[in-house]
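# here is my input; please provide its structure:
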Amino acid sequence: MSNAFHYTEKLICIFNAKIYNSDSETDFEWMLFDEISGYIKRIGVGKPDLSGLTISNSIDIGGQRILPGLHDSHIHVSNIGREIWSCELNNCSSIKEMQERIANYCKKNPNAEWIFCAGWEQEKLGRLPNSQDLDVISDKPIFAYRICHHIAVVNKTALKLAGYNRDIKDPEGGTLDRDSNGELTGILRENAINPVMAIVLKSISKPESLIKFLKIGLKNCLESGLTSVHSNEAASWNELCTIERNKELSIRVFMASYYSSLSKNLPKYPGEQYGNLLSCDRIKIFCDGSLGGSSAAMSMHYINDEKNKGLLLMSQDELNTAVREVTAAGYRLEIHVIGDAAADAALTALETVGVDPNKRPILTHCQILRKDLLPRMRKQGVIANIQPPFLPTDTAWLHLRLPKPLLEYAYVWKTLMKEGIVCAGGSDSPVEHWNPFWGMYDAIFRPLGSRTSTEVHKPEECLTIREAVDLYTKNGAYTTRREHDLGQLKVGYLADFVVVDKDIITEPKSLLDVKVNQCWISGICKYKRL
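Predicted structure coming up:
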């Protein structure tokens, strides 16, 4: 008697479909996969080849478009949940509107210890907010992130709790804005945010709260068509494991923790797979700030602040040490670089430490580059983790901040791809919305200053629809080193796919209003639109 174990397949056939073929412009029309193993068994055109098989379920998809499962290669899932739960300040058009929103939130949440807000932009408010704007709202501590999360404004109560006063010096890698009399204005930049945020997190990020925020964020990602998120999370591994253990992890999570959390709440070993959907193999290092906050590190001065080249958050020696420590710990690297000086410093660190290009180090954002940086990126095996939704936002004011020589290599995604550099698409949500179809739209049409604009920023850099889809599918899988079973729909790959109500391949403009009808992961339907 044989003791060999044989599992029973549960085969599902999807037919009458337009299934995206990553290798050809000829769509597949049917697909057969096993719900138990999650793998695709057969795929093709014409009449389904089901000879000799017992089919558990056949689904006529009604001619709808099917795409491989979509990846967001740079996102903050818990922050999405936290900001949905908190006071949202996105698109506030004045200081008065900002104050009204916060005041309404205070009334609805009388027991809140801290008033946590996010999403403001000084370009829309008319000026930078200050502590006095917040002091008139409440005596409770108020913390409000700019949309980029690299600047915050707080009231005097929060300043006092953090031990900030006029005599305090700026911290390394951060600044506290002051008025003409030397008094703190309440604006905190980069590392100056950390002491206040540490107190905020003690109040709002207890394990049970963090789990709640993660679940809210994951739900919203799933409903938008994301089957995999590469989520930057500070010390959240145990909470994600709890969600997976309770069978509540709805999509794949490729977690990246932070260098500041290198010894906290991490997996047992780099690359550990917990269950079928959760893993962590990389650590994020911050090299510079943000464009919106004029703190991204540049090789030239900002034209709106002639004394400012932005901020490198570490010296070159410190960055080299961080890269060396992360590599020695066995993790892959993800380095935040927005300005060209930051990209230069990150590449120097990779070269100095001798990071293996086969480890596929990731440079996240890559917004402002230089021609001389591109060959170095290719040689180091760098993946450019880009955020197309930044473009319509940033190009409204980019020319008012950066000199023309820096604009030459701003958001040059086509150029990067021609150089042989793999680009993966993400949102950096909640900085921008997590909708991956909007990201594809922005990569294709590159609208200048607003997604509704008909003007194009650098038309020569526009991607094709297939290049844009690849950003969020096969290139996302490559970024996780899972290109052998994710990111495409073919035999031997996992049945992660999305069914949408419009044919975005033949009608790319429909990316703006396409709806997700179904979302499948490992051959199981996880979301179906009512």
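# alpha carbons only for contacts and neighbour counts from here, please
Noted.
# what segments of the stretch 1-150 of the chain are helices?
77-85, 95-108, 122-125, 131-135 (DSSP state H, counting those that start in this stretch).
# most tightly surrounded among the ones you listed?
Highest mean neighbour count among those (mean count of other Cα atoms under 10 Å): helix 77-85, with a mean of 22.
# ok so, going back, reformat the helices of the stretch 1-150 of the chain as CSV; add distance to L471.
Shown next, in CSV, are those (distance: least, Cα to Cα, whole Å):
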stretch, distance to L471
helix 77-85, 19
helix 95-108, 35
helix 122-125, 30
helix 131-135, 41
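# and this one, so I can compare the two:
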Amino acid sequence: MKTIMIWVTVLFSLSCLAKPTIISNVKGYTMSNSGALMQFSHLAFDNGKVLALGDHTLINQFNGAVIIDGKNRTLLPGLIDAHGHFMGMGVTLLQIDVREDKSAQATALHVREYAAQNPDLKWITGRGWNQVLWPGKAFPTAKQLDEYIADRPVWLSRVDGHAGWANSKALALAGITKDTLDPPGGKILRDEQGNPSGVLIDTAQDLLEKHIPQADKAFYEASFNAAQNHLLSLGITSMHDAGISEAVYHFYQQKAKSNQLGVRIYAMLSAVDPNLEAMLSKGYITDDKDFLSIRSVKAYGDGALGSRGAALLEDYSDAPHNRGLLVTQENQLKPLFETVLRNKFQLNFHAIGDRANRLALDQFAATYKTIGGRDLRNRIEHAQVISLQDIPRFKQLDIIPAMQPTHATSDMNMAEDRVGKDRLRGAYAWQRFIKQGSRIALGSDFPVELANPFFGLHAAVTRQDRRNQPTEGWIASQALTLEQAFKGFTIDAAYAAHQEDVLGGLTEGKWADFILVDQDIFDQDPSQLWKTQVLETWVAGKRVYQQP
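Sure, this is the predicted structure:
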């Protein structure tokens, strides 16, 4: 008994030696749980969590605290990206990025140069092409790649991940020929003779991708580290991973147990994983440091607008007789929704076109009546093109729209071509959701878009690209205020992950996740928001990134 008392005394004495830390002299901004913008000049934290925020009197309140001079810099809570692809980002950082190439020929030339620099690669893989930005706006062909590289298979994902471009070598290795049938939810683009042209859309990509050699453990680790370091450098301290496989499910748990997660991950199980029900049966996965939470499922409704895979109620305006693709067939929705909601997992449904959104809303309404689950904060991911009569149903059914501001500014050059002016009234309609009381969880959908959250804040507020075009903003009536956008990247993103009590702000008891940036975003010309640079990133009261 005496020995126990001695150890208790020692532990108590050591705890008394621990000193809180105060960041002083900052221009601080955060959101309360109710969504009110709060300002402060001093932030006190200890054991990784916020003790208080306020003015200089905090120094007297926490006598003996370690004081760090913030040098009058702007301090914000760590930003949350509510829809991204963590491992996909890492892979993209390690592969060829063709996002900036201005034509199919320029892309093919870039691929040839990359292949020459990496002679040991058996497959050349990459991402980022977007035919909408090229002269003529036509989909590329295998022959255009063959002209520059024909001896090794090439596979390049479109910027949105809903289409891929192969050379003839890759098509041959995958056995894709004139006789190959389009799979459900997918399409093989063909030439006038019916031969595969080189572009595979949505589920047709699986026909080829299953032939690409599996990444080894070293590549897996490198992808993870690349993604984590990149996000922390951008001020993203938490992200929602939109669709993980069983392998990643176990990988993340190992990382959490070994304290190797530096970015907080709210992971969604992929609805198409063959072992989904086994993972659901294990219940929620959490850790006591809130670095990993798995309690949701990502389901896939349709494709993307740019590749004409988004499922529409009427024909595409620029493609008669084409209404897009359903990646999950309509008769599969009922059992899927019931399985997920019966297990009390949040269901996050990818829906871009107005038909996919309506089908999701209809099925949520039907499943609520039979299974329940309304309280799970279910989401529709993207919610891009929606019939005006369906927007109020999000509020009525307690569905959270998880939206990505830079999608609007990336898509504005083709969206009206795809759906016409009338359907745009319900497209990227952020302010319509805000006015009806919906909470919007904002993100980027990286690596489809660049992960920088200040690009997202800029796009949300200005409805402009980073060249400040169009001058008045694209459908400017739907622009958010900066406070609304900031809320979407902080407390509302946390709410969409059932984490508003521990993340999304810097109020007492929450994790001390914060960033220092080089300009006061609330006292800045909105056109300059995207230029904001992250100087430092802190997670759980520890500095994990400092700008070189």
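# got a TM-score for the two of them?
Scored against TM-score structural alignment, normalised by the length of structure 1, the superposed chains reach a TM-score of 0.94; 525 aligned residues with a Cα RMSD of 2.0 Å.
# structure 1: which residue goes with W155 of structure 2?
Per TM-score structural alignment, the equivalent position to W155 of structure 2 in structure 1 is F143.
# can you count the residues close to its match?
24 (other Cα atoms under 10 Å).
# gap between the closest residue to it other than its chain neighbours and A162 of structure 1?
With Cα to Cα, 6 or more residues apart in numbering as the criterion, F143 of structure 1 has its nearest non-adjacent residue at 4.7 Å, and that residue is V154. The gap separating V154 of structure 1 from A162 of structure 1 is 10 Å, by Cα to Cα, to the nearest Å.
# next: R482 of structure 1.
43 Å.
# now swap in P405 of structure 1 and tell me
40 Å.
# test my guess that the residue nearest to F143 of structure 1 contacts A144.
Yes: taking Cα atoms under 8 Å as the definition, V154 of structure 1 is a contact partner of A144 at 6.2 Å.
# the two: which is more packed in?
For V154 of structure 1 and A144, the more surrounded residue by other Cα under 10 Å is V154, and the numbers stand at 28 against 24.
# any idea what the more buried one aligns with in structure 2?
V154 of structure 1 maps onto A166 in structure 2, by TM-score structural alignment.
# am I right that that match is in contact with R158?
No: the pair A166 of structure 2 / R158 is not scored as a contact, 10.8 Å apart, by Cα under 8 Å.
# can you tell me what F489 of structure 2 aligns to in structure 1?
Using TM-score structural alignment, F489 of structure 2 sits opposite Y472 in structure 1.
# what ranges does the stretch 351-500 of structure 2 have for its strands?
Secondary structure of the stretch 351-500 of structure 2 (DSSP state E, counting those that start in this stretch): strands at 379-382, 400-403, 441-442.
# which of these sits closest to L305 of structure 2?
Among these, the nearest to L305 of structure 2 by Cα to Cα is strand 379-382 (11.2 Å).
# on contacts alone, who are the packing partners of that closest one?
Here strand 379-382 of structure 2 touches strand 346-351, strand 400-403, going by 3 or more Cα pairs under 8 Å, 6 or more residues apart in numbering; DSSP states H and E.
# which of those sits most buried?
strand 346-351 (a mean of 27).
# which strands and helices sit next to that strand?
strand 292-300, helix 330-342, helix 354-370, strand 379-382.
# just these: most buried one?
strand 379-382 (a mean of 26).
# now that one on structure 1. Mean distance?
Average distance, strand 379-382 of structure 2 versus aligned residues of structure 1 after superposition (mean Cα distance after the TM-score superposition for structure 1): 0.6 Å.
# okay, that strand sits on what stretch of structure 1?
Counting by TM-score structural alignment, strand 379-382 of structure 2 corresponds to residues 362-365.
# any idea how far the matching stretch is from the chain center?
On the basis of Cα atoms, centre = their mean, to the nearest Å, stretch 362-365 of structure 1 sits 11 Å off its chain's mean C-alpha point.
# one more: stretch 401-418 of structure 2?
The answer for stretch 401-418 of structure 2 is 15 Å, by Cα atoms, centre = their mean.
# now the end-to-end length of that stretch.
Stretch 401-418 of structure 2 end-to-end distance (Cα to Cα) = 22 Å.
# where in structure 1 does it fall?
Mapping stretch 401-418 of structure 2 onto structure 1 (TM-score structural alignment) gives residues 384-401.
# would you mind confirming that M414 of structure 2 is in contact with L133?
No: using Cα under 8 Å, M414 of structure 2 makes no contact with L133, being 9.1 Å away.
# hang on, the earlier thing: can you lay out the helices and strands packed on strand 379-382 of structure 2 as a markdown table showing distance to L17 of structure 2?
Shown next, in a markdown table, are those (distance: least, Cα to Cα, whole Å):
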| stretch | distance to L17 of structure 2 |
| --- | --- |
| strand 346-351 | 43 |
| strand 400-403 | 44 |
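# of those strands, which is nearest Y220 of structure 2?
Of all these, strand 346-351 comes closest under Cα to Cα, at 25.6 Å.
# please tell me I have it right and the match of W155 of structure 2 contacts A158.
Yes: assessed by Cα under 8 Å, F143 of structure 1 is found in contact with A158 at 7.3 Å.
# so A242 of structure 2: helix, strand or coil?
Assigned with DSSP: H, G, I helix; E, B strand; the rest coil, A242 of structure 2 falls in the strand class.
# what about P405 and A162 of structure 1, which has more around it?
A162 (16 against 10).
# any idea which element the nearest residue to the more buried one once chain neighbours are set aside lies in?
Using Cα to Cα, 6+ apart and skipping residues adjacent in sequence, the residue nearest A162 of structure 1 is V196, 5.4 Å away. Using DSSP states H and E, V196 of structure 1 sits in helix 194-204.
# compute the inter-axis angle for that helix and helix 77-85.
Relative orientation of helix 194-204 of structure 1 versus helix 77-85 (axes from the mean of the first three to the mean of the last three Cα atoms, to 10 degrees): 70 degrees.
# now L506 of structure 2: how far from F40 of structure 2?
According to Cα to Cα, L506 of structure 2 stands 10 Å off from F40 of structure 2.
# correction: N452 of structure 2
25 Å.
# looking at these two, which is more packed in?
Taking other Cα under 10 Å, N452 of structure 2 and F40 do not tie; N452 has more neighbours (22 against 17).
# check contacts around the counterpart of that one in structure 1.
Structural correspondence for N452 of structure 2 with respect to structure 1 (TM-score structural alignment): N435. Shown in contact with N435 of structure 1 (Cα atoms under 8 Å, 6 or more residues apart in numbering): C221, S224, G225, S427.
# find the nearest non-adjacent residue to the residue nearest to the spatial centre of structure 2, please.
Centroid check for structure 2 by Cα atoms, centre = their mean gives G84 as the closest residue, at 2.0 Å. In this structure, G84 of structure 2 finds its nearest non-sequential neighbour in D445, 4.3 Å apart by Cα to Cα, 6+ apart.
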